[in-house]
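1. what follows is a protein structure lacking sequence information:
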């Protein structure tokens, strides 16, 4: 099986780019961030998001699955497809919070590795190359400037009809970067063997083609 690990900060376009690249290469795409978002969504729903002990206790009563329909990933939480509910700014911040808890990371680790063991995958997240798939065939650290990432996210939220300002989104991006890179457990950082890929000045199509070329060059 061929495993591709793509890491990088929030809003770098990892999910969109990895999903498109996986489709073109006929790989399974695994959005690990969606798993943490599902945990955060459940924590918010049951009022546990601000209590680490409650989040840990909550893990005993949740079951998360990834299902694929024509290669498109859907996230199921206790049998319910929650894919449409886990992309809000509140859940994004919640995901950063729960992902800093060792018990949450351990809870999701086996699920991620099992998928990679049985499929050709492109898996994206924060610590895929360093922790989840340390033996991945290709490791890429995908990034863009905070301003560029905030601009992309701002446009996305406005298109969804949400009332936000660019300054608010940029503040969220910077806060998320700080949380992800300074947490004690699996902080966001490039693996020593990761290929650094900057998409700040690239369109989506250019970014996808760029990532595919990096993958193809390194699996020959």
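-> Good, I have the coordinates. Computed from a predicted structure; not experimentally measured.
2. only C-alpha atoms from now on, for both contacts and neighbour counts.
-> Noted.
3. name the helix or strand for the spatially most central residue of the chain, please.
-> By C-alpha atoms, centre = their mean, the chain has its centre lying nearest to residue 33, at 3.1 Å. Using DSSP states H and E, residue 33 sits within helix 32-45.
4. pull the contacting residues for residue 100.
-> Counting by C-alpha atoms under 8 Å, 6 or more residues apart in numbering, residue 100 touches 180, 183-186.
5. list buried residues within those.
-> 180, 186 (16 or more other C-alpha atoms under 10 Å).
6. hold the first one in mind and look at this next one:
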């Protein structure tokens, strides 16, 4: 059972970064619930842009002419409500987790116009603090002054197994459900692409606290992050 904790009027920004399937989103969501904070899934934002590109049949065009994505971003709307993600008013919570989106999101995330547009949106969402935000460059680019920075890591095979379980739980089966080996290869490639991209690469901020989640349950890693946040609030409150 989640219990909200209060520490006076002080509110902070908690930035949780890390590679794919390291537990960022689940941890951030649960920590936010415990603290009574707002959870912002920045990965879902990049996935939403990727889904929009795919649904419009523009992926090949954007690959050939990256600047063509700027027109798509002008009227972009991404909102969150009750753990649901809405793209231009449409509920895309399930659609953004499809494998076709996972295969293209690193490329879309590497584009300057996309990162700039979403960075401004994310900073606006967090300007009043009291937020938990997860992604790959939250502590290094979006909120380098976040009071608490966490960097989650986990073994690639373990992350692939988690992704498989997630897809199976959502009803994927048969040809829709990739094997764990394929998912592991995709995750390793995603790690490489995220770490080597020229713009806002995945990396740990010097002030971030690294937590290896390979052998931790979700409850254990959530408790660790929550306790770090509460200790900070009590110390500086």
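-> Looks like it came in fine. Values in this document were obtained by computation on a predicted structure and should not be read as measured data.
7. and the contacts of residue 100 of structure 1 as a markdown table, adding secondary structure?
-> Shown next, in a markdown table, are the contacts of residue 100 of structure 1 (DSSP: H, G, I helix; E, B strand; the rest coil):
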| residue | secondary structure |
| --- | --- |
| 180 | helix |
| 183 | coil |
| 184 | coil |
| 185 | coil |
| 186 | coil |
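8. dump the contacts of residue 100 of structure 1 to JSON lines, plus distance to residue 50 of structure 1.
-> Shown next, in JSON lines, are the contacts of residue 100 of structure 1 (distance: C-alpha to C-alpha, whole Å):
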{"residue": "180", "distance to residue 50 of structure 1": "17"}
{"residue": "183", "distance to residue 50 of structure 1": "16"}
{"residue": "184", "distance to residue 50 of structure 1": "18"}
{"residue": "185", "distance to residue 50 of structure 1": "18"}
{"residue": "186", "distance to residue 50 of structure 1": "20"}
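9. for structure 2, which segments count as strands?
-> 13-17, 38-41, 78-81, 84-87, 90-91, 131-135, 148-153, 209-212 (DSSP state E).
10. show where the second one falls in structure 1, residue numbers please.
-> Same thing as strand 38-41 of structure 2. The aligned range for strand 38-41 of structure 2 in structure 1 is 28-31, by TM-score structural alignment.
11. could you pull out the buried residues of that stretch?
-> Result for stretch 28-31 of structure 1 [16+ other C-alpha under 10 Å]: buried residues 28-31.
12. I'd like those residues laid out as a markdown table, including distance to residue 82 of structure 1.
-> Shown next, in a markdown table, are these (distance: C-alpha to C-alpha, whole Å):
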| residue | distance to residue 82 of structure 1 |
| --- | --- |
| 28 | 20 |
| 29 | 17 |
| 30 | 16 |
| 31 | 14 |
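13. of all the residues you listed, which comes closest to residue 18 of structure 1?
-> Checking these against residue 18 of structure 1 by C-alpha to C-alpha gives residue 29 as the nearest, at 6.8 Å.
14. quick check: the closest one touching residue 119?
-> No: applying C-alpha atoms under 8 Å as the test, residue 29 of structure 1 and residue 119 come out as separate, 9.6 Å apart.
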